[in-house]
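K.L.:
Prediction below, plus the sequence it came from.
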Amino acid sequence: MLAAKNVSLVKNRNFLIVAIALGVILNPLNTTMITVALPEIKNEFLLTSKDITWLIASYFIVSAIFLPLIGKLSDTYGRKKIFLFGLLLVGISSFTAPLSPNMPFLLGMRTIQAIGTSALYPAGIGIVRSYIQKNQNRVIGTLSVFATTSAAFGPTISGLLIQQGGWHVIFYVNFPIIIISAILAVLFIPNDVRSTNNTFKWDGIGIILFSLFITCWMYFFQTLASGLNVWALIGSLVLTFLFYFFEKKKAGPFIDVIFLKNNPNISLVYVQYILATVIFFALLLSMPIYLQSVLKLSSQLTGIIMLSISIFSIVTTPLATRWIDKSGYRKPLLTGGIIGVVGGVLLLTINHNSPLYWIFIVLATIGLSNGILNIGLQTRLYSFVSVAETGTASGLFMTSRFIGNILASSVFGVIFAAGVNDTSQNWLTIILLIVSVILLPGILFITKKMQVMHGDGSSAS
């Protein structure tokens, strides 16, 4: 264990939490801010729609690859060091990205940015679990609220800034966040204590295979809109099996597939989060286009309606955290899943004649479900793993989120390839409703009564 779980080492608990929260928001903020800037970037660099798609897709892929890797590094070499290093990378990329002379350079800077922001979440959660004992779930819930809020307001912030100074300005938003987070981290996060029993072994081949199969699957999903690419599918399957069998025999694997196989609760939490993310992100992608193209709403009014999902998710998160602390995981998570199914059914009632208040209510229902599932699955995961494994576990958790994003964007691309209308929106809703139903038995499995040992020796049912 890198740092003793000793509250006395923390000079100021609140400043420590703020330092981590500011770092945690950088990944979702930069994921969503870029979406509004895409038309300007496309015009400036004379890109095709397919080219511009990879500006978002590459961020997902890099984040999915580096989150588990940096999570392991933070568990081994020190969470404070990794946290500060992540802030440094985001600062470098935010300074150089606006100076990009071409698309490859911008992609390179976005890659550095994705690596930097990928360091902040697993290291930050590890710091919380190491030094915050009182109301730990509530603190993790607070961080989740910060992340959700930044993702929700990213497009709004980006839209206002682009009107003033073009797409370049969105990268400068990061600087005040980075500076304040870095100062608070240096002053109030205790220094790392290196463990002599915990060493990091590089699994180069495993990392390469993981990167290749994630990228290949992304390519396969991206090309589904124009038909089934058999060779891409075969390549994706072959790389997936190669990765599994290689990691299965590896002494120090990049991702411990045997551990995941032998711990179905942990594996199923990751799967559940992928499915929950597919629902949430697919709606974030599809509804704005549907509202503007079919209902002919302005971008400003569309933004206000879309905030219903995120605002209700934000409000629900702290309430769900308290509910979980009092009654355990089963009732809150099952309630969140059922609300999600209800929200999916209500989505089927939306069409071009729907009043705006009804659309707002339906999307708010989805937001309520997402708020409960997000924090519930996250805290349930940490009940299954030790404090020393937090960085690795949270890194894989966020990798699950990006896999969900990749699947959601692929479903969106296929469904809306023929046009945006009531029919395509209903087909997307049917798919999301099926996903919502699939979530329910998984929730029952991961919340069945059992004694789960924490890294500090305590237990939870």
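P.N.:
Arrived safely, thanks for sending. Residues are numbered from 1 along each chain as shown.
K.L.:
Going by C-alpha atoms from here, please, whenever you check contacts or count neighbours.
P.N.:
OK.
K.L.:
so after the host helix or strand of Pro104, what's the next helix or strand?
P.N.:
Assigned by DSSP states H and E, Pro104 belongs to helix 103-131. The helix or strand immediately downstream of helix 103-131 is helix 136-165, counting by DSSP H and E.
K.L.:
Mind giving me the packing neighbours of that next one?
P.N.:
Helix 136-165 sits against helix 13-24, helix 26-44, helix 103-131, helix 299-327, helix 356-384, with contacts defined as 3 or more CA pairs under 8 Å, 6 or more residues apart in numbering; DSSP states H and E.
K.L.:
And here is the other one:
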Amino acid sequence: MRAFPLRRRGGTERDDEAFDRRLILPMILGAILNPINSTMLAVALVPIGIAFGAPAAETAWLVTGLYLATAVGQPVVGRLIDLYGPRRLYLLGSVLIGVGGVLGTLAPALGVLVVARVLIGFGTCAGYPAAMHLIHSEAQRTGRDSPQTVLTILAVSTQTVAVVGPALGGLLIAVGGWHATFAVNAPLALACLALGTWRLPREPLAGRSVRVGLAARIDLAGIVLFSVTLVALLLFLVHPELRLWFLPVLAVAAGAALVGWELRTSSPFLDLRLLGGNGPLLATYARSLLTAVSSYALLYGYTQWLEEGRALDPSIAGLVLLPVFGTGILVSTLTGRRPEIRGKLLVGAVTQVVVAGLLLTLGPTSALWLVVVVALVAGVPQGLNNLANQNAVYHQAAPERIGSSAGLLRTFYYLGAIVASTAGGVFLTPRADTPGMHDLAWFMLGAAALFVVVTLADRSLGRVTAAARGQAS
């Protein structure tokens, strides 16, 4: 990884040793564009379906398209950021977001709208890896590796967006129809372009020799094989049907070819030898997947049960979920500056087990206060696990691959979200009744128990915490 020096004009030596706070705003804005586009769409699917006469099975591709683009794109863009710095990728991503927003606003057909969502998905891939790269670069520049506060801001901002996203989407639809949920990306992209141009560090790119080096260092074959593997796997998880048997076969074949190629090439997209020798990082990726399984199973499955099994009005069901995010934001804010990682993960993992157990006690006549208690308890792992996993990757990843490592963290998280969505479709079909919700809770309990085992078995977390505490001091 290269560090790009940033100096405040007229600043003192002490200023130069501090994290450049001018970076925080573009970092946060870039990182939240993905979750805000994910959550805004939730309230726009029905009006979009009505506008184009499309059933839910077709409008679901608006969600799937963004998930596929971001799951594949984040580690790819992250690797490019590792090699050539965040500025150009950040600006290019901003352009794609703006183009996707305009295309979606003017879309004459649902297919065009899906293309717009894919463009937005690829555009938002740069935000999170760029933020992690900048935090690491600043630590290298200043010699003061104490990123807890900035990492906490990053985590809390994305959680906050998850709360306000549906409300913002509803407001935009009330003002300008579903088109407004796409149109809002244009001013956001312009803001990213302005902030990125003004505040992100410039990387020297010297002529022809660097362009030749660029072509030589990009592992195009590895990227293509990785993309085919992941897309085939995710498509099958989204639609696990017998008639699509060829998708897992394709995923296995492309995955085997990917392994063979990456072990032979001199500059691999995925350094499997380095990754395979980094057990702690692989364990963090596994925890990210398991975190998303429990979190999204609750978000999707519990919400459906509240409406169909508990017979709550959708507006009341939405209010019941607010404590999940509110508690999560509060927990992240209170614990974010503490360098402990293992303790946070253990508390988060055990609390996920408790949440699954509480779900097993609920029934169609359960008191509303008990339903709210479940949401409050569920906010604890929401606030601890994502923050701890993010901080773990920051310390466990190879410095020269921090961007791609952060992107892979998000890929595993999206994979867990899709697994949760698939499980919800299995257990809550044809109706989200109480027996189905209990079956989903047992599934969540299994994932949470595995999370506990993975965390307890990972002895490296204590060393990571000690290193973070020493660097912070």
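P.N.:
All right, it came through fine. Not measured: the values here are computed from a predicted model.
K.L.:
Got a TM-score for the pair?
P.N.:
Superposed pair, TM-score by TM-score structural alignment, normalised by the length of the first structure: 0.90. Supporting alignment: 456 aligned residues with a CA RMSD of 2.9 Å.
K.L.:
Deepest-packed of the helices and strands packed on helix 136-165 of the first structure, please.
P.N.:
Highest mean neighbour count among those (mean count of other CA atoms under 10 Å): helix 103-131, with a mean of 25.
K.L.:
which part of the second structure lines up with that helix?
P.N.:
Mapped onto the second structure using TM-score structural alignment, helix 103-131 of the first structure spans residues 110-138.
K.L.:
gap between the two ends of the matching stretch?
P.N.:
Terminal residues of stretch 110-138 of the second structure are spaced 43 Å apart (CA to CA, to the nearest Å).
K.L.:
List the residues that contact the residue nearest the centre of the second structure.
P.N.:
Central residue check for the second structure by CA atoms, centre = their mean: the C-alpha nearest the mean position is that of Arg410, 4.2 Å away. Neighbouring residues of Arg410 of the second structure by CA atoms under 8 Å, 6 or more residues apart in numbering: Ala71, Gln74, Ser288.
K.L.:
Could you measure from the second one over to Tyr67 of the second structure?
P.N.:
Using CA to CA, we find Gln74 of the second structure at a distance of 11 Å from Tyr67 of the second structure.
K.L.:
Settle it for me: which of those two has more neighbours?
P.N.:
Gln74 (29 against 25; other CA atoms under 10 Å).
K.L.:
helix or strand for the more buried one, which one?
P.N.:
helix 56-84.
K.L.:
how big is the offset of that helix relative to the first structure?
P.N.:
Comparison of helix 56-84 of the second structure with the first structure after fitting gives an average deviation of 1.3 Å (mean CA distance after the TM-score superposition for the first structure).
K.L.:
what's the answer for stretch 376-390 of the second structure, then?
P.N.:
Stretch 376-390 of the second structure sits 1.1 Å off on average (mean CA distance after the TM-score superposition for the first structure).
K.L.:
ok, residues contacting that stretch?
P.N.:
Here stretch 376-390 of the second structure has contacts from 151-152, 155, 284, 287-288, 291, 295, 323-332, 335-336, 341-342, 344-345, 347-349, 351-352, 355, 406, 409, using CA under 8 Å, 6+ apart.
K.L.:
again with stretch 260-279 of the second structure
P.N.:
Residues contacting stretch 260-279 of the second structure (CA under 8 Å, 6+ apart): 76, 79, 217-223, 259, 281-282, 396.
K.L.:
which of these tops the neighbour count?
P.N.:
Val76 (30 neighbours).
K.L.:
residues touching that residue, list them.
P.N.:
Ile223, Phe269, Ser404, Gly407.
K.L.:
Now do the SS call for the last one.
P.N.:
With DSSP: H, G, I helix; E, B strand; the rest coil as the basis, Gly407 of the second structure sits in helix.
K.L.:
What lines up with it in the first structure?
P.N.:
Counting by TM-score structural alignment, the partner of Gly407 of the second structure is Gly395.
K.L.:
Count the neighbours of that match for me.
P.N.:
29.
K.L.:
Noted, bye for now.
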